[in-house]
Structure formats: C-alpha cells, structure tokens
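Undergrad: sequence and predicted structure below; questions after.
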Amino acid sequence: MKVYVGNISRHISDEQFHALALPFGNADSVSVPRDVESGRTKGYGFLDFANRDEALATIAGLNGKDIDGQILNASEANAARGVRRF
C-alpha cells in the first residue's frame, strides 16, 4: 500500500523521511520528489508498505503531526490523483 505524506520540509532527506514512519512500520521504499534546479523537495513524498496494517498505522500516526512547525497530512496514495485524462 502506498502512503502519501504532504507538507513535509523542503530540506528533508530520504533517510529522514523514512525515519518518520519507523515508529509505525517499516516502509519498503520511499520516494521524495525534488526540484531539479534547487534539489529541494516539492513538499510531499510517498512511502510503500507491503503490510497494509503498517501503512494504516503510519497514516494515523503522521496525519496532523507537527514536524518543525509544519502540520503533515497523510493519506492512502491515489494513483489517479493529478492524472489528466483527455
């Protein structure tokens, strides 16, 4: 199950992002999109879990959490989000 986490720091590393989920479960992979020119994150990332219960625990644990003054929003990633169909 893929988890979307928004409003993350523009300076977070992949390792730091992965560590956010560790209290709830071990993500199999992480993806933090970055701006090509600045190298800063785009403010969101994804965590992939093989275990659905760990993914749901991560969503519950991170959604609304204050990290360095930024309130995270976490939800199940929606493959159709942001996709334009013509």
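TA: Great, that's in hand.
Undergrad: every contact and neighbour count from this point should use C-alpha atoms.
TA: Noted.
Undergrad: contacting residues around Asp28?
TA: Residues counted as contacts of Asp28 (Cα atoms under 8 Å, 6 or more residues apart in numbering) are 47-50.
Undergrad: turn those into TSV, including secondary structure.
TA: As requested, the contacts of Asp28 are exported to TSV (DSSP: H, G, I helix; E, B strand; the rest coil):
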residue	secondary structure
Leu47	strand
Asp48	strand
Phe49	coil
Ala50	coil
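Undergrad: name the single longest helix found in this structure.
TA: The helix that spans the most residues within the chain, counting by DSSP state H, is helix 52-62.
Undergrad: residues contacting that one, please?
TA: 1-3, 5, 20-21, 24-26, 48-49, 72-76.
Undergrad: just stretch 66-85 next, same as before
TA: 1-9, 46, 59-60, 62-65.
Undergrad: then this one, side by side with the first:
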Amino acid sequence: MSIYVGNLSYDVTDADLSGAFAEYGTVKSVKLPTDRETGRPRGFGFVEMSKDAEEEAAIEALDGAEWMGRDLKVNKARPKTNSGGGTGW
C-alpha cells in the first residue's frame, strides 16, 4: 500500500517528507512527482512504509495536520488508472 500526501509545500524535499513519516514507522520510499515541463514539484507525493499498521497510524495522525505552512491531505493512495490521455485513434 502507498500513502497519498497532498497540499504539500513546493519547497518540500524527499528527506523532509521521509522525516515526517518516520515518526510513525519505517519509510520504504518517498516519491515527489515533478512537472514535466517546468521541473517544479507538483504539490503532492507518495510515501510507502514497511507495515500497514504504520501507514494507518501516519494517515490518522497527519491527515489535516498543519505542516510547513499547509494543511495536509493524507490518505491511502488509489491505484493508478490509465486515463487515456491520447486521442484514441
């Protein structure tokens, strides 16, 4: 399972996010997507932790919490879907 973290500051780093979630358990990975054209962070990220119980504790504690001047949106990440994006021809 992966955790979606939204409404992040554009100044956040992988290390910042990992540190915030490490309080709740072992962080396996952190991904902060960037805009393809500008290279700027997109304001959200994904965190994967070692155990489901750790992820649940982090979600419970951090959803709605103020961090780096923003109110976080934290929940279970939904599986990526193929939105098409092309012309379908």
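TA: Structure received. Because the structure is a prediction, the values reported are computed rather than measured.
Undergrad: mind telling me the TM-score for this superposition?
TA: With the length set by TM-score structural alignment, normalised by the length of structure 1, the two chains reach a TM-score of 0.86; 85 aligned residues with a Cα RMSD of 1.8 Å.
Undergrad: how far apart are the longest helix of structure 1 and its match in structure 2?
TA: With mean Cα distance after the TM-score superposition for structure 1, helix 52-62 of structure 1 departs from structure 2 by a mean of 0.6 Å once superposed.
Undergrad: of the contacts of stretch 66-85 of structure 1, buried ones?
TA: 2-9, 46, 59, 62 (16 or more other Cα atoms under 10 Å).
Undergrad: mind picking the two most distant members of these?
TA: For those, the maximum inter-member distance is 19.7 Å, found between Lys2 and Ser9 (Cα to Cα).
Undergrad: picking up where we left off before, give the PyMOL command for selecting the buried subset of the contacts of helix 52-62 of structure 1.
TA: Only the buried entries of these go into this PyMOL selection, using 16+ other Cα under 10 Å:
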select buried, resi 2+3+5+21+24+25+26+48+49+72+73+74+75+76
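Undergrad: just the contacts of helix 52-62 of structure 1: which are in helices?
TA: Members of the contacts of helix 52-62 of structure 1 lying in helices (criterion: DSSP H): 20-21.
Undergrad: the contacts of helix 52-62 of structure 1 in strands, which ones?
TA: Filtering the contacts of helix 52-62 of structure 1 for membership in strands, criterion DSSP state E, returns 2-3, 5, 48, 73-76.
Undergrad: could you find the closest non-adjacent residue to Ser50 of structure 2?
TA: Take Ser50 of structure 2 and drop its neighbours on the chain: the residue closest to it by Cα to Cα, 6 or more residues apart in numbering is Thr26, 5.6 Å away.
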